[in-house]
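Engineer: Sequence and computational prediction follow.
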Amino acid sequence: MASQIIFIILCLAGIALFSLNARKVIRNIKLGKPESRNDQPAKRWLTMLKVAFGQTKMAARPIPFLLHLVVYLGFVIINIEVLEIMIDGIFGTHRVFAGLGGLYNFLIGSFELLALGVWLGCAIFLIRRNVLKLKRFSGVEMKSWPKSDANYILITEILLMTAFLLMNAADAKLQALGQAHYINAGAFPVSAWLQGLLPADAGSLVMIERICWWFHIVGIFAFLNYLPYSKHFHILFAFPNTYFSNLEPKGEFTNMASVTNEVKAMLDPAFVPLEAAPGKFGAKDINDLSWINLMNAYTCTECGRCTSVCPANITGKLLSPRKIMMDTRDRMEEVGKNVDKHGIDHQDGKALLDDYITREEIWACTSCNACTEACPINIDPLAIIVELRRFAIMEESNAPSSINAMLGNVENNGAPWKYAPADRFNWVEGS
């Protein structure tokens, strides 16, 4: 009974703490401006099924795709067993679903094979990051915590899978010994190989089985509450992020209603806009971005696929699309903490632009959309860059000389070049 009470308290505390942290994350996302993404629901559901569940965009790199698929499916499916663990923990039963008979044996056997796949996949991922040191896992933004975060999760998953297999190995030996409470149930194709490593006496086996059982469930609760502090929040956010992703053609910039209204008013003095002009053009801080942009930042997996294909980054420029998303998330976290301490109207004198993302970064972008195409979960760094550029130009009239020259040419000549419209076809003369 004491263990059941401890388990129930642990369970309630874990769920309550996760709910509290998740609410803070959602609150932070709501700091962004409203934006409607409820059109074409059928297409949105299909996008989510393909990109989030099917991981179709991961397939561009077959080896990490297969490894990630095994880890993803294995970890999710194995955690179906958590339902049985929860019931056993609350009611003091053991393998409560054993009554399923052959189906139960098939499930436990499948879980073990998947656990082995997860173990191997995580081990290979650790080798790729720390021994082979693939280039896309490095960068100015991938130091300290971001670099350690992935290692912590991979090591945790290996430990959880090890505990799961050792628990089953001890359980199987206890079943063979006819130990009370350990009913004959389950198939153990992988843990059978570990049984030889375990002691033969029942007392030691019970201790090992119980330690691994508690480690497994406590580890899952710890993992759940680690997510809000980690890039691995994409495990949950990948689904809404892909559902609400941009369905318009890549590279199509959004029009600003306020500018459209101003142009219409110039052409038609009788025009009355339906909505008031905004107080600010573009974005300087996270409050000026949309909630979609902010959800993108929380969903970023920091995989580096965006940065690895960015032509600006490849040619040595300062821009890293991954850093844009990480900086946005870091600034959002900072603002959220200020809200908790000082209230919603607190101003700390900082902003996303300049304090986190530099002018050099936003103007290095070629707007090619390579980053959005490469992202496995439809994150759009370019949308944030464009809003920061809009603020720099429309609010501050602050842009590189080449951009100002281009804008002047558009205003005076109707084209980005310095030539007058009448001279545009001079190049064909004499041909």
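Structural biologist: The structure has been received and is ready for your questions.

Engineer: going forward, measure contacts and count neighbours with C-alpha atoms only.
Structural biologist: Will do.

Engineer: The stretch 101-250 of the chain: helices as residue ranges?
Structural biologist: In the stretch 101-250 of the chain, the segments counted as helices under DSSP state H, counting those that start in this stretch are 102-130, 145-177, 202-226, 234-243.

Engineer: R23: which of these is closest?
Structural biologist: With respect to R23, and counting by Cα to Cα, the nearest of those is helix 202-226 at 12.4 Å.

Engineer: any idea which helix or strand carries the closest residue to A415 other than its chain neighbours?
Structural biologist: Spatially, and ignoring its direct neighbours in sequence, A415 is nearest to N409 (6.0 Å; Cα to Cα, 6 or more residues apart in numbering). Using DSSP states H and E, N409 maps to helix 401-413.

Engineer: which residues sit against that helix?
Structural biologist: Contacts to helix 401-413, defined as Cα atoms under 8 Å, 6 or more residues apart in numbering, come from residues A415, P416, W417, K418, Y419, A420, P421.

Engineer: The fourth one should be in a helix, yeah?
Structural biologist: No. Remark: K418 does not belong to a helix; assigned using DSSP: H, G, I helix; E, B strand; the rest coil, it is coil.

Engineer: sorry, back to before: could you dump the helices of the stretch 101-250 of the chain into CSV and include distance to I8 and mean neighbour count?
Structural biologist: Listed next are those as CSV, based on distance: least, Cα to Cα, whole Å; neighbours: other Cα atoms under 10 Å:
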stretch, distance to I8, mean neighbour count
helix 102-130, 25, 19
helix 145-177, 20, 20
helix 202-226, 12, 17
helix 234-243, 24, 21
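
Engineer: put this beside the first:
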Amino acid sequence: MISQVIFLIILAASVYLFAKNAGKVRRNILLGRNVERSGNPALRWKTMALVALGQSKMTKRPLAALLHLFVYAGFVIINIEVLEILIDGLFGSHRIFSKPLGSLYGLLIGSFEILALLVLTGCIGFLIRRNVLKLKRFRGVEMTNWPRSDANYILFIEICLMAAFLTMNAADYKLQLLHYEHYAVAGKFPISSLLLPLLPSSANVLLIIERACWWFHIVGILAFLNYLPYSKHFHILLAFPNTYYSNLNPQGKFSNMASVTNEVKAMLDPSYIPENLESGRFGVKDATDLTWKNLLDAYTCTECGRCTSVCPANQTGKLLSPRKIMMDTRDRITEIGKGIDKQGKDYTDDKTLLDSYITREELWACTTCNACVEACPVNINPLEIITGMRRYIVMEESAAPASLNNMFGNMENNGAPWRYSNADRFNWAEK
């Protein structure tokens, strides 16, 4: 009974803390402007199934896709077993599903063990790629100590959880063979049975090992759950809503600003009655000027670097890194959220996303080619943030680079980006 009470307290505290921290992330996301992303639900469900569940965009890098599949599928499916652990922990039972499921239970446990081995393989492979091979896309000015450590922490946690799971099963299996107390024969153990020679023969010691691994496994999972809101690995949960609310328009199609559209319509038609729109600045200066979907993108970012690795500006040595754009956006909206928690909803500071986090040189290095959008495995769109901030620089500050101001002048005077007037446009064809 004491262990059940302790388990209940740990479970309740974990669920409460996760709900509280996840609620803060949700609050931060909703600080963004509204945007309509509910149309065409059938296509949205299909997109989510293919991209988030089916990992369709991961296949562009086959080895990484295979290792990620091992970790993703294995870790998710193995955690079905957590339901049994929760019931056992709350009611003091042991392998409660073994009798109702019969022979199917053995198949499940055996499958879980094979998946656990695949998770271990995938995590070790990722550790080697990050820390031994040191792939270039895992580096960059934005990849400071914390982002690199965060990835390693998660991989080590998953390795420890899978090792505990297999060790727990091995000790359980040996206790079954010894017919110890309530350890009735249940399950198949194709992987953990290989560990039996390494375990002691004493039933009491085996019991301690089995119970210690049981507690480590479930408490580790609950701790991992509460680590997610502080980590880039929150994408485990956010990838699904993020892909569902993807921009379904063709890539490269810019959205019109409703406030500007109002002004244009009023100039063209004096009888036009402008729509009532929320006040705000043109473009994006701070994170709260972004849409909630932009902020959801930021919290979903896995920092995998695929976007930056295909960015032509980054490849030619320019400062722009689409990954940094997303990381800076997440850091800024998190900073605003913490300020609100401390000082209330009217919190302000002397920082902005533009200049304080993202430099203008980064923004103007972008070629708007959409390579980063195409490369992202969870449909994140850094380009929307970049163009929003460019709009602010041009429309609010009139501070575009000289080359662009020349183009704007030519567009206004000549109807084309070039300096030639309409009358001279076909002079080249005269001879």
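Structural biologist: Structure's in. What do you need? All of these numbers come straight from a predicted model, not from anything done at the bench.

Engineer: out of the helices of the stretch 101-250 of the first structure, nearest to V339 of the first structure?
Structural biologist: Of all these, it is helix 202-226 that lies closest to V339 of the first structure, at 21.4 Å by Cα to Cα.

Engineer: and the angle from the closest one to helix 145-177?
Structural biologist: 150 degrees (axes from the mean of the first three to the mean of the last three Cα atoms, to 10 degrees).

Engineer: Run through who's touching helix 202-226 of the first structure.
Structural biologist: So helix 202-226 of the first structure is in contact with 11, 14-15, 17-18, 21, 82, 85, 156, 160, 163-164, 166-168, 170-171, 173-174, 177, 179, 198-199, going by Cα under 8 Å, 6+ apart.

Engineer: mind giving me CSV with the helices of the stretch 101-250 of the first structure and columns for distance to V71 of the first structure?
Structural biologist: Output for the helices of the stretch 101-250 of the first structure, formatted as CSV (distance: least, Cα to Cα, whole Å):
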stretch, distance to V71 of the first structure
helix 102-130, 5
helix 145-177, 9
helix 202-226, 15
helix 234-243, 12
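
Engineer: Point out the one among these that comes closest to V51 of the first structure.
Structural biologist: Of all the helices of the stretch 101-250 of the first structure, helix 234-243 sits nearest to V51 of the first structure, with 6.8 Å by Cα to Cα.

Engineer: average gap between that closest one and the second structure?
Structural biologist: Helix 234-243 of the first structure, aligned to the second structure and superposed, deviates on average by 0.3 Å (mean Cα distance after the TM-score superposition for the first structure).

Engineer: So N287 of the first structure sits against N28, correct?
Structural biologist: No. Taking contacts as Cα atoms under 8 Å, N287 of the first structure lies outside contact range of N28: 9.6 Å.

Engineer: Quick check on the two: which one has the bigger neighbour count.
Structural biologist: Under the criterion of other Cα atoms under 10 Å, the comparison of N287 of the first structure against N28 puts N28 first, with 24 against 19.

Engineer: tell me the contacts of the more buried one?
Structural biologist: L294, M332, E333, V335, G336 are the contacts of N28 of the first structure under Cα under 8 Å, 6+ apart.

Engineer: unless I'm mixing things up, the first one is touching V25, no?
Structural biologist: Looking back up the chat, that one is L294 of the first structure. No. Judged on Cα under 8 Å, L294 of the first structure makes no contact with V25 at a distance of 10.0 Å.

Engineer: So between the two, which is more surrounded?
Structural biologist: The residue with more neighbours, out of L294 of the first structure and V25, is L294; 25 against 19, by other Cα under 10 Å.

Engineer: Identify the spatial nearest neighbour of that one, chain neighbours not counted.
Structural biologist: Counting by Cα to Cα, 6+ apart, the residue nearest L294 of the first structure is I29, at 5.4 Å.

Engineer: any idea how far that neighbour is from D354 of the first structure?
Structural biologist: Distance of I29 of the first structure to D354 of the first structure, computed by Cα to Cα, to the nearest Å: 21 Å.

Engineer: The two: who's more crowded?
Structural biologist: Neighbour count, other Cα under 10 Å: between I29 of the first structure and D354, I29 has more, with 26 against 13.

Engineer: Make a ChimeraX selection of the buried ones in the contacts of N28 of the first structure.
Structural biologist: A single ChimeraX command is used to select the members of the contacts of N28 of the first structure judged buried by 16 or more other Cα atoms under 10 Å:
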select :294,332,333,335,336
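
Engineer: Any chance of JSON lines for the contacts of N28 of the first structure, columns distance to H232 of the first structure?
Structural biologist: Listed next are those as JSON lines, based on distance: Cα to Cα, whole Å:
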{"residue": "L294", "distance to H232 of the first structure": "16"}
{"residue": "M332", "distance to H232 of the first structure": "17"}
{"residue": "E333", "distance to H232 of the first structure": "16"}
{"residue": "V335", "distance to H232 of the first structure": "21"}
{"residue": "G336", "distance to H232 of the first structure": "19"}
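
Engineer: Among the contacts of N28 of the first structure, which lie within helices?
Structural biologist: When DSSP state H defines the helices, the subset of the contacts of N28 of the first structure inside them is L294, M332, E333, V335, G336.

Engineer: mind listing what the nearest residue to H234 of the first structure once chain neighbours are set aside touches?
Structural biologist: Closest residue to H234 of the first structure apart from its sequence neighbours, by Cα to Cα, 6+ apart: T299 at 4.6 Å. Listed by Cα under 8 Å, 6+ apart, the contact set of T299 of the first structure reads K231, F233, H234, F237, A238, N241, I379.

Engineer: Among the helices of the stretch 101-250 of the first structure, which comes closest to F188 of the first structure?
Structural biologist: It is, among these and with distance given as Cα to Cα, helix 102-130, at 5.4 Å.

Engineer: Off-centre distance for the closest one?
Structural biologist: 22 Å (Cα atoms, centre = their mean, to the nearest Å).

Engineer: average offset between it and the second structure?
Structural biologist: Average distance, helix 102-130 of the first structure versus aligned residues of the second structure after superposition (mean Cα distance after the TM-score superposition for the first structure): 0.2 Å.

Engineer: contacting residues around stretch 134-141 of the first structure?
Structural biologist: R128, R129, K147, C303, G304, R305, T307, S308, K323, M326.

Engineer: can you rerun that using 7 Å?
Structural biologist: R128, R129, C303, G304, R305, S308, K323 (Cα atoms under 7 Å, 6 or more residues apart in numbering).

Engineer: any idea how far A402 of the second structure lies from I358 of the second structure?
Structural biologist: 20 Å.

Engineer: Those two: who's more crowded?
Structural biologist: I358 (18 against 9).

Engineer: who touches the more buried one in this structure?
Structural biologist: Residues in contact with I358 of the second structure (Cα under 7 Å, 6+ apart) are I325.
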